[in-house]
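S.K.: Mind looking at a prediction? Sequence and model below.
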Amino acid sequence: MPLAILALALGAFAIGTTEFVIMGLLPEVATDLDVPISTAGYLISAYALGVVIGAPLLTALGTRLPRKTMLLVFMGVFLVGNLATVLTSSYGAVFASRVLAGLPHGAYLGLAALVAAHLAGPARRATAVARVMLGLTVANIVGVPAGTLLGQLLGWRVAFLVVVALSALTILGVARFVPHTPASRVGGLRGELSALRHPQVVLGLTTAVFGFAGVFAVYSYISPMMTELAGMPSAGVPIVLALFGVGMTLGSLVVGPIADRWLRPTIYVSLASLAGVLALFTLTVHNPWTAAVTVVVLGAVGFGVTAPLQVLVMSKAEAAPTIASATNHSAFNLANAGGAWLGGLGIGMGLGYVSPAVIGVVLALVGLGIAVTAGLVDREGPGAAPTPEHRDRAAGADAEPVSHG
């Protein structure tokens, strides 16, 4: 199982790298494509658009395929999308390639989390999911800075060529080490879509949208906040971004085992902590040292809620968790776009660069309120983790022994 989890996490690493590396290469992209930086920025939105559309769509289309086959198909589409980014030269073609690359993002991560949870068993589901998502966080420490540096030195397309290579390695690793698991046995697309009607799934997805938007209300504007408010030189911003990635990694490592024992309480504490850290950031952001420390903590508490929410949605989807798991990543990308928009709205209204943190506090508290409400109305009780029987169903109706192949 460790090699299978590592192969799945490598795919997450490639996905995290391609999603965020373009943010550090926008000037190079804009110059090469002969468009303003603001127009080049729409390429970030293009990728997010692909994620939101692709997560439910590709998952739905693949419901009758074995899960290992689905993983290979999704990573193949991801490879083709990034290769198209490398080979195309016009802005419109690059835009289309970013949409294509984003389509399998949520579908792959959602299914990878589901497969990892199935392989780990009910007692270690959250830990296994956190290990896969660790690929995303490590990408922000290693992949994004390294890709940015390579792109600045050798041309921005080189960064995406590296992603293509990572995608190919992931395909080889999944093919070799991930065991075969059969297709879902819940009635295909109709059965999978039924999961989205479960009130607890809806509440879980809504929690992700609002709660996680609090993180991106700040993260989207961390560069001007550091330079304008903390007085940090622009050369220090990449270090701060790497520190944010360190915090993400620590949060993923710590929260997974805790959530295995106390699922809902972990979500409550993470969201409450997120609101508290964002409120603290309005004070600490005026000093470069305190701001940098707070950024690490923000990464930890912000991304510490992702694995527990993923497990909750999979559990409440019962025997049809595949599309719910993938749609959860659409929810996180809606949070990304919504948080960035609301944070920018505060700045645009003349409220200053502190306003995104204040807005983030409100969003985190709304997410906490939704999470608590979901717990109170849950038949299993406000703090209950899924029962073993419930968790076995959520791990997939295909609970028979798996075979390698």
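M.R.: Nice, I can see it. Numbers count the residues shown, from 1 in each chain.

S.K.: alpha carbons only for contacts and neighbour counts from here, please
M.R.: OK.

S.K.: Would you map the strands across this protein?
M.R.: Using DSSP state E, the strands of the chain run over 179-180, 403-404.

S.K.: Out of those strands, the one nearest residue 250 is which?
M.R.: Of all the strands of the chain, strand 179-180 sits nearest to residue 250, with 28.5 Å by CA to CA.

S.K.: Could you provide the strands of the chain in a markdown table, with additional columns for mean neighbour count and distance to residue 165?
M.R.: Below are these laid out as a markdown table (neighbours: other CA atoms under 10 Å; distance: least, CA to CA, whole Å):
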| stretch | mean neighbour count | distance to residue 165 |
| --- | --- | --- |
| strand 179-180 | 18 | 23 |
| strand 403-404 | 10 | 24 |
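
S.K.: structure B:
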Amino acid sequence: MDFRVYILAITSFVVGMVELIVGGIMDVISKDLQVTVSMTGQLITVFSVVFALSAPILLTITSKVERKKLYILTLFVFFIGNVISSVSPNYSTLLFARILSAASCSLIVVLSLTIATSIVKSNYKARAIGMIYMGISGSLVFGVPLGTMLGNMYGWRSPFILISILTLISMLIAYFFLSEIPPKRTVPLRQQLLSLKGSKLISAQLISVFMLTGHVTFYAYLTPFLKTQLGLGPTWISMVYFIFGIAAVMGGGIGGLVSDKWGSTRSILIITALFSVVMFLLPVVTFSFYLFLVVLFLWSMLSWTITPAQQNYLIQIAPESADIQQSFNNSALHLGIALGSALGGMVVENYSILYNAWVGSLCVLLAFLCAVFSLTRPMIAGVKGS
């Protein structure tokens, strides 16, 4: 494996942390900027929406720019976005900074994937893609606990300062170690959208949307839930997030084994059903902190277990546009994050944070129904799935 792939994976980890990092310091930000917790949650929503929409558009616009130059320039824009976040005097400025960070982050992630596959031999391409996705998933898992720890120790601005510093270091490493890479032909956006056809494929993508919507409806507001329902302080909250992170990483590995053993279709059905049930139980078991940790561990593990089966299923049903479908699925995940944080904010604002997990469980049930619908549609182009 080319060592530069690890550089790209680490960079993806650094930029990916910003998306959900607000979740762990939501109450601190809302208090300092004098806005409601639900408004603070919309900082995740806006980021995720911009991320989901920006990647295919920006990739098309910048299709003729040399890749190394574009990568470093985009990292610089991302750096500026985080500097603005760290010094934001009010909510509006922070919101603008989140939009800037999201658009640049989306392009960095896509460029990391395309550059990684272009600098390795053909027999290493799958592993290179897997390495970049490890960086992305790791950032989503560990961004919140890191933000929580730093935010509670040094204030909510400190995570953005750290990410700004790490981004500068990433820029320097990319400048010295990446070689110039000429741009390749980019599939026009209209052609990409045309590949998303048929009820089987659309409903398959919706599995990711509703799965993440349900998950983030509760996860984005986990910190205030832990404080109000379990009475936990900053130290224990950081510990809960650490346990969550370990379980999520384990879930990714277990998901690959389960998918290989049961097949992608059966795995998707079983995992979405279990995830909905476990998520429903989270508020029910708060009477026992240790029982809650067990259920939370299962919830976290299942949240990432579905990914290998879902990616494999998309390849099986649309092999002729597999790369594009992977890109769309990445956008689907972030669209789910946006919907989840928005929906969770509405529940907190109008009802009680106690209901977030139950509303999220219903969203996951929709993912299960989408899976049933997709699996019962005829195969695309006569391709046989597992």
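M.R.: Cool, got the structure. Since the model is a prediction, treat every value here as computed from it, not as a measurement.

S.K.: Tabulate the strands of structure 1 in TSV, adding columns for distance to residue 38 of structure 1.
M.R.: TSV is the format used below for the strands of structure 1 (distance: least, CA to CA, whole Å):
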stretch	distance to residue 38 of structure 1
strand 179-180	45
strand 403-404	48
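
S.K.: List just the one of the ones you listed that sits closest to residue 326 of structure 1.
M.R.: Taking CA to CA, strand 179-180 is the member of the strands of structure 1 nearest to residue 326 of structure 1, at 19.4 Å.

S.K.: If you count contacts, what does that closest one end up packed against?
M.R.: helix 67-87, strand 403-404 (3 or more CA pairs under 8 Å, 6 or more residues apart in numbering; DSSP states H and E).

S.K.: Hmm, residue 308 of structure 1 is touching residue 263, no?
M.R.: Yes - counting by CA atoms under 8 Å, residue 308 of structure 1 touches residue 263, with 6.2 Å between them.

S.K.: more crowded one of these two?
M.R.: The neighbour comparison of residue 308 of structure 1 against residue 263 (other CA atoms under 10 Å) goes to residue 308, with 30 against 23.

S.K.: Okay, the more buried one and residue 301 of structure 1: tell me how far apart.
M.R.: Per CA to CA, to the nearest Å, residue 308 of structure 1 is found 12 Å from residue 301 of structure 1.

S.K.: do residue 17 of structure 1 as well
M.R.: For residue 17 of structure 1, the distance to residue 301 of structure 1 - CA to CA - is 21 Å.

S.K.: can you check residue 38 of structure 1 too?
M.R.: As judged by CA to CA, residue 38 of structure 1 and residue 301 of structure 1 stand 31 Å apart.

S.K.: if you count what's nearby, which of those two comes out ahead?
M.R.: residue 301 (26 against 11).

S.K.: Just give me the neighbour total for residue 316 of structure 2.
M.R.: For residue 316 of structure 2, using other CA under 10 Å, the count is 18.

S.K.: Also residue 253 of structure 2?
M.R.: Neighbour tally, residue 253 of structure 2, other CA under 10 Å: 15.

S.K.: and it, what does it touch?
M.R.: For residue 253 of structure 2, the contact set (CA atoms under 8 Å, 6 or more residues apart in numbering) comprises residue 305.

S.K.: rerun that using 10 Å as the cut-off
M.R.: By CA atoms under 10 Å, 6 or more residues apart in numbering, the residues touching residue 253 of structure 2 are 301, 304-305, 307-308.

S.K.: Mean distance of the longest helix that structure 1 contains to its aligned residues in structure 2, please.
M.R.: Across structure 1, the longest stretch assigned as helix under DSSP state H is helix 91-120. The superposed helix 91-120 of structure 1 is, by mean CA distance after the TM-score superposition for structure 1, a mean 2.7 Å from where its aligned residues fall in structure 2.

S.K.: Next, the angle from that helix to helix 67-87.
M.R.: With axes from the mean of the first three to the mean of the last three CA atoms, to 10 degrees applied, the angle from helix 91-120 of structure 1 to helix 67-87 works out at 150 degrees.

S.K.: now helix 91-120 of structure 1, how far from the centre of its chain.
M.R.: Centre-to-centre, helix 91-120 of structure 1 and its host chain are 10 Å apart (CA atoms, centre = their mean, to the nearest Å).

S.K.: same thing with stretch 242-256 of structure 2?
M.R.: 14 Å.

S.K.: any common contacting residues for residue 308 and residue 263 of structure 1?
M.R.: Jointly contacting residue 308 of structure 1 and residue 263 under the rule CA under 10 Å, 6+ apart are 126, 255-257.
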